[in-house]
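In: Have a look; sequence and predicted model below, questions after that.
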Amino acid sequence: MKTWCVLAGGLALSMGVWAGEVQVAVAANFTAPMEKLAPMFAADTGHKAVLSFGSTGKFYAQIRNGAPFEVLLAADDETPAKLGREGQGAGRFTYAVGKLALWSRQAGVDAQGEVLKGGRFEKLAVADPKLAPYGAAAVETITKLGLLETLRPKFVQGENIGQAYQFAATGNAQLGFVALSQVWADGKLKQGSAWIVPASMHAPIRQDAILLDKGKDSEAAAALMKYLRSDKAKALIRSFGYEI
């Protein structure tokens, strides 16, 4: 027993030496998956991911202004590419391909999105297309349907997709364009009704991760970038409706 206690103590001390923290900026659409991935990452590697959630556009501005983020999990591939070109990071890869959904917490959204043409709703939640890639995809979809001028007066705009979801979830908007991952789990819709927008309606929502300059010497940051590409992480990401 004494020997085992010594060994256990030595192991804990060893883990304490190499375990570290990584500051992660996470696109709002990836909140639920990352909240599950973070404890898995900690249990499997000993490192802790400290998470901040928000819009990709806002994170870009913060990173340019010296925010201490070490990894960015963006909602697009353009922002990480831009940061790479500007010398702010490297080693980017696509960790998920997102899906857009028109969602209501109530029944009534049909499988083809015809509810948009009926106009029998007062408010439509949409993320800011200038800051949030899912917002840009929503506007692109509405434009392709020929409904932009008709629906624009009904917009309730959130800074990010998390806020757009909250508007729809609380009933402040009867409908909302959200990330499928916000309303989907374990292969099914969690609540309400939805139209999963066909990928052909908007540009692909490729979501890239990038190791930022402040994390280039961090073992925890490197471990997280590796962990996101593991089979275990990919399986969880798929369960929220993403493609890999």
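Out: It's in. This one's a predicted model, so the numbers in the text were calculated from it and none came from an experiment.

In: From now on I want contacts and neighbour counts done on CA atoms only, so please keep to that.
Out: OK.

In: Now for the residue nearest to residue 111 when sequence neighbours are not counted, how many residues are close by?
Out: Nearest non-adjacent residue to residue 111, counting by Cα to Cα, 6 or more residues apart in numbering: residue 195, 4.8 Å away. Counted with other Cα atoms under 10 Å, the neighbours of residue 195 add up to 19.

In: Comparison target below:
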Amino acid sequence: MKKKSLFIALLVIASVFAATRPASAETVNVAVAANFTAAAEEIAALFAAETGHEAVLSFGSTGRLYAQILHGAPFSVLLAADQERPRLAVEAGLALADSRFTYALGALVLFSAKEDLFEDGSILERPADFNRVAVANPASAPYGAAAVETLEALKLYNRLKDRIVQGENITQAFQFVATGNADIGFVALSQVAGRGGGSRWRVPQDLYKPIAQDAVLLKSGADNPAAVSFMAFLKSDAAHKIVQNHGYQIAP
């Protein structure tokens, strides 16, 4: 009798789990720019809770992710750190033109793990106060390109180029600073938003081109309900709140 009762209880539990997960639940593989890591993880968790679909996230520099897509990587959605790669994906016939939109507006910050090292960008004119400057690879990471653009606008690039330590992406550039391998570094605002300690200077927007981050649905995901649903979810108020909480702005 006890065995029969246990069996019935297990059936009830199984039916509850089955009821909470849609019969049509699918998986979507999403290529995500490294700067958006924390926000994407939070969005994916809420997306799963609300839709039953699973978003499998892969992080890297936008340039590297785009190269992987060109070589057939099985992604259905690209969340880039620029507008160029999603545009190129559309032009290459790899993505749907009408799916492309700006999901976040990013900002650049000069950061140090050291307290009271600086309050503004004038430290860049005092090389004796720091050892190395971390930046993401400007060829593949839009935040790295913005960092170089900033140094050039300040007419300091040639003076400091020998001190630059280059990360493969913005995550690695941040790690160089966080671990002390570089005293200062250009990182995404999202990486230090809500983080206490250290020194930071939000780089004025007139020193670099706006960092508009576009999402695009790849043609390989056009018939995937999870991919289509994820793109729609990125436009929801719930997703916008997460994006803003991580230091980004929403495009008008």
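Out: Done, it's in. Computed from a predicted structure; not experimentally measured.

In: quick one: the aligned partner of the residue nearest to residue 111 of the first structure in the second structure from residue 149 of the second structure, how far?
Out: In the second structure, residue 195 of the first structure lines up with residue 201, judged by TM-score structural alignment. Taking Cα to Cα, to the nearest Å as the measure, residue 201 of the second structure falls 16 Å from residue 149 of the second structure.

In: The match of residue 195 of the first structure falls within a strand, correct?
Out: Yes - per DSSP: H, G, I helix; E, B strand; the rest coil, residue 201 of the second structure lies within a strand segment.

In: Specify the local secondary structure of residue 215 of the second structure.
Out: Strictly by three-state DSSP, residue 215 of the second structure counts as strand.

In: Quick one: residues in contact with stretch 13-30 of the first structure.
Out: 34, 45-56, 59, 68-75, 160-162, 179, 181-182, 215, 218-221 (Cα atoms under 8 Å, 6 or more residues apart in numbering).

In: give the contact list for the match of residue 195 of the first structure.
Out: 109-111, 118-121 are the contacts of residue 201 of the second structure under Cα under 8 Å, 6+ apart.

In: the longest strand in the first structure is where?
Out: strand 89-98 (DSSP state E).

In: Which residues belonging to that one are considered buried?
Out: Residues of strand 89-98 of the first structure classed as buried by neighbour count (16 or more other Cα atoms under 10 Å): 89-90, 92-98.

In: Next: stretch 146-157 of the second structure.
Out: For stretch 146-157 of the second structure, by 16+ other Cα under 10 Å, it's 146-151, 157.

In: Who are the packing partners of the longest strand of the first structure?
Out: Packed against strand 89-98 of the first structure by the contact rule (3 or more Cα pairs under 8 Å, 6 or more residues apart in numbering; DSSP states H and E) you find helix 78-85, strand 205-212.

In: Out of the ones you listed, which is the most enclosed?
Out: Of these, the one with the most neighbours on average (mean count of other Cα atoms under 10 Å) is strand 205-212, at a mean of 24.

In: Following element in sequence after that one, please.
Out: helix 219-227 (DSSP states H and E).

In: First-to-last residue distance for stretch 43-54 of the first structure?
Out: Using Cα to Cα, the distance between the terminal residues of stretch 43-54 of the first structure is 25 Å.

In: Quick one: the residues in the second structure that that stretch pairs up with.
Out: Going by TM-score structural alignment: stretch 43-54 of the first structure matches residues 49-60.

In: Pull out the buried residues from the matching stretch.
Out: For stretch 49-60 of the second structure, by 16+ other Cα under 10 Å, it's 51-55, 57, 59-60.

In: repeat for stretch 13-32 of the first structure
Out: 20-31.

In: which ones among these are found in strands?
Out: Per DSSP E, the buried residues of stretch 13-32 of the first structure map to strands at 21-27.

In: Next, format these as a markdown table and append distance to residue 8 of the first structure.
Out: Putting these into a markdown table (distance: Cα to Cα, whole Å) gives the following:
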| residue | distance to residue 8 of the first structure |
| --- | --- |
| 21 | 22 |
| 22 | 26 |
| 23 | 29 |
| 24 | 31 |
| 25 | 34 |
| 26 | 35 |
| 27 | 38 |
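
In: wait, which of the residues you listed is closest to residue 211 of the first structure?
Out: residue 24 (9.7 Å; Cα to Cα).

In: what's the closest non-adjacent residue to the aligned partner of residue 159 of the first structure in the second structure?
Out: Counting by TM-score structural alignment, residue 159 of the first structure lines up with residue 168 in the second structure. With Cα to Cα, 6+ apart as the criterion, residue 168 of the second structure has its nearest non-adjacent residue at 5.4 Å, and that residue is residue 137.

In: can you tell me how far the one you found sits from residue 170 of the second structure?
Out: Distance of residue 137 of the second structure to residue 170 of the second structure, given as Cα to Cα: 8 Å.

In: what sits in contact with each of the two?
Out: residue 144.

In: who has more neighbours, those two?
Out: Set residue 137 of the second structure next to residue 170 and count neighbours by other Cα under 10 Å: residue 170 wins out with 30 against 23.

In: Please look at that one and residue 145 and confirm they touch.
Out: No - between residue 170 of the second structure and residue 145 there is no contact under Cα atoms under 8 Å: 10.6 Å.

In: which neighbours do those two share?
Out: In contact with both residue 170 of the second structure and residue 145: 136-137, using Cα under 8 Å, 6+ apart.

In: Translate residue 145 of the first structure into the numbering of the second structure.
Out: By TM-score structural alignment, residue 145 of the first structure lines up with residue 154.

In: thinking again about what came up before, so which residues make contact with the match of stretch 43-54 of the first structure?
Out: Residues contacting stretch 49-60 of the second structure (Cα under 8 Å, 6+ apart): 20-22, 25-34, 37, 40-41, 44, 47-48, 65, 169, 226, 230.

In: do that again at 6 Å, thanks
Out: 21-22, 25-34, 44, 48, 226 (Cα atoms under 6 Å, 6 or more residues apart in numbering).

In: Next: stretch 204-217 of the second structure.
Out: 77-83, 86, 95-96, 99-106, 146, 149-150, 153.

In: ok so, going back, mind putting the contacts of residue 201 of the second structure into TSV with distance to residue 207 of the second structure, secondary structure and neighbour count?
Out: As requested, the contacts of residue 201 of the second structure are exported to TSV (distance: Cα to Cα, whole Å; DSSP: H, G, I helix; E, B strand; the rest coil; neighbours: other Cα atoms under 10 Å):
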residue	distance to residue 207 of the second structure	secondary structure	neighbour count
109	12	strand	21
110	13	strand	25
111	16	strand	28
118	19	coil	19
119	17	coil	14
120	14	coil	13
121	11	helix	16
